[in-house]
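Colleague: Got a sequence here, can you model it:
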Amino acid sequence: MATIHTHALFMPAKSGRSSEDVALQIEAAILAGKILPGESLPSEREMQHQFQVSRGAVREALRALKEKGMLDIRKGAKGGAFVKEVEVSNVSASLALFLKQHPIAPEQLIEFRENLDRTVTMLAIARSSKGDREKLLDGAHKLQDAAEEPDLDMEMLGEMDRELNLLLGRMSHNPIFEWVMGALQQGFSSHDYALYEDPDFRRQTVDNWVETARQIAAGEPLLALSSISNHYVLLRRCVERRAGDAGAAETVRGTSPDQ
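Modeller: A predicted model of the protein is given here:
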């Protein structure tokens, strides 16, 4: 593994929060492509000299970058801090965390998801293999069967729905769509969970999934897009009903839902 020469990259760290500044400088160099995946950073002693900080500050910075999935810390004679290839799971997890920490209005998220699904569906029809299309349709039928079981397993339904969406994202053969789809599917971020909690909406939702998958498998873009639109009509109705029910409950308790 190559060791990057960083004399021109790093500057003495700012006093006060030196470990944070060290981490930020290393992260900036990685994101700018100045330190490539597989390359190792200088030794802790060298970085201590370059950043003009304590050994503890260097180690704290490296530990923080390891937790972010940017570095691999190895021990032994050939050990050191190596830049990692960023994995899809890390990207999706970061975006999912951002969405959870920055609440977005349901309509805004639904609007984004609908447009994302329409684009992904068109790409899936154009690029996916026959095997993947058949797998999507088979998964939709299994979801439909699971939704009709007398003992409903809501967690399993949620997982099956997520897997279908992730498969659809992979069928686009565009890793960016796959990353974003993965992030949105973590924790039902698009409010789809509401559809599965209501018996009437649940039945319509799984039937719509089957119809969407059938049209994708048949290579019918217009009919597939029509099914996508129907899904989001259902979702908007469901979210509006839940909001109305919540407002009515607050009124009964003598509290305005806006307070």
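Colleague: Please count neighbours and contacts with C-alpha atoms only from this point.
Modeller: OK.
Colleague: what packs against the top helix by length along the chain?
Modeller: For the chain, the longest helix by residue count, based on DSSP state H, is helix 221-252. Counting contacts by 3 or more Cα pairs under 8 Å, 6 or more residues apart in numbering; DSSP states H and E, helix 221-252 packs against helix 106-127, helix 193-197, helix 199-217.
Colleague: helix or strand right after the first one?
Modeller: Put plainly, it is helix 106-127. The helix or strand immediately downstream of helix 106-127 is helix 130-147, counting by DSSP states H and E.
Colleague: for comparison, sequence B:
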Amino acid sequence: MFKHAKQNRVFQDVVEQIQDAILAGKLEPGTKLPAERELKDLFNTSRGTLREALRVLEQKGLIEIKLGVAGGAIVKKIDSDPIIQSLALLIRSGGISLEHLAEFRIKIEGSIVELATQRAIPENIQEMERLFKEAQTHFEAGDWESFLKTDEAMHTYLGIMSQNPVFQFIQKSIHDNIHQYYASYLPMNHARTLENLKDFEKLIAAMKRHDSAAAADIIRDHVERFSKKMQEKTMGAGRD
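Modeller: Just a heads-up that it's a prediction; the model follows:
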């Protein structure tokens, strides 16, 4: 399966050969790679280069390196966790502006909701209604933090309803991390939470009618309105 690495690009070639074997299905999840000494001979490389290549593959989420007698490099099932973590760090570091985040969400979330409405089954609507009632309970109790967590779950569930794993990834990545912006620029209060709740009530009603265009318009308006509130807050803070 493996051959001597090209000597002018040894490190990169080792990473690419193992990566390609995993992506092509030649190495299935749970498979243990050959021992370090064997891999070193197969690639005709140094132990240091090999170990660095394996660390890169581990960072990519393609393998897991276990220590001990029974340890070694084990092929992992490919998932989106490393990408989610990278995007989470970018958002949390402030590397994405409110304007860019709003622009992205208006364009993408409208499309996600449109698709989710078209593909919605009764169980999906029931789950959205359950989450809405949960949010309503938090609103009535004045528990803004719990309300935001439920709001996050509702947005994430829209990605699940789309039945598209890329959209699911996007929604989860954004809404697992977006509420730091609310905490900084638009803390929830009675009026803002009620406005948020009414938007979701209208959204669920449109989804029950299978009116995908109306549902998409509702979520776009929701995102744009709340984003403008946060942007106004940041401009006000800047003037202060």
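Colleague: which residue in the first structure lines up with Lys233 of the second structure?
Modeller: Aligned counterpart of Lys233 of the second structure in the first structure: Arg242 (TM-score structural alignment).
Colleague: What's Met161 of the second structure aligned with over in the first structure?
Modeller: Checking TM-score structural alignment: Met161 of the second structure goes with Met171.
Colleague: Make sure its match is actually in contact with Lys130.
Modeller: No. Counting by Cα atoms under 8 Å, Met171 of the first structure stays clear of Lys130, with 10.4 Å between them.
Colleague: ok, the spatially most central residue of the second structure to Lys107 of the second structure distance?
Modeller: Nearest residue to the geometric centre of the second structure (Cα atoms, centre = their mean): Ser173, 2.3 Å. To Lys107 of the second structure, Ser173 of the second structure is 16 Å away according to Cα to Cα, to the nearest Å.
Colleague: Equivalent analysis for Lys3 of the second structure, please.
Modeller: Lys3 of the second structure sits 46 Å away from Lys107 of the second structure when distances are taken as Cα to Cα.
Colleague: So which of Met171 and Lys130 of the first structure has more stuff around it?
Modeller: Set side by side, Met171 of the first structure and Lys130 show more neighbours around Met171, with 25 against 13, by other Cα atoms under 10 Å.
Colleague: Tell me who's in contact with that one.
Modeller: Val120, Leu123, Ala124, Arg127, Ser128, Ser129, Asp132 (Cα atoms under 8 Å, 6 or more residues apart in numbering).
Colleague: ok, now Ala126 of the first structure?
Modeller: Gly219.
Colleague: separation between it and Asn90 of the first structure?
Modeller: Ala126 of the first structure sits 28 Å away from Asn90 of the first structure, going by Cα to Cα.
Colleague: what's the answer for His49 of the first structure, then?
Modeller: Taking Cα to Cα, one finds His49 of the first structure at 31 Å from Asn90 of the first structure.
Colleague: before we move on, what about Glu163 of the first structure?
Modeller: Note on Glu163 of the first structure: its distance to Asn90 of the first structure, by Cα to Cα, is 18 Å.
Colleague: Give the helix, strand or coil label for the residue of the second structure most remote from its centre.
Modeller: The centre of the second structure is farthest from one residue, Asp41, which by Cα atoms, centre = their mean lies 39.1 Å away. Following DSSP: H, G, I helix; E, B strand; the rest coil, Asp41 of the second structure is assigned to helix.
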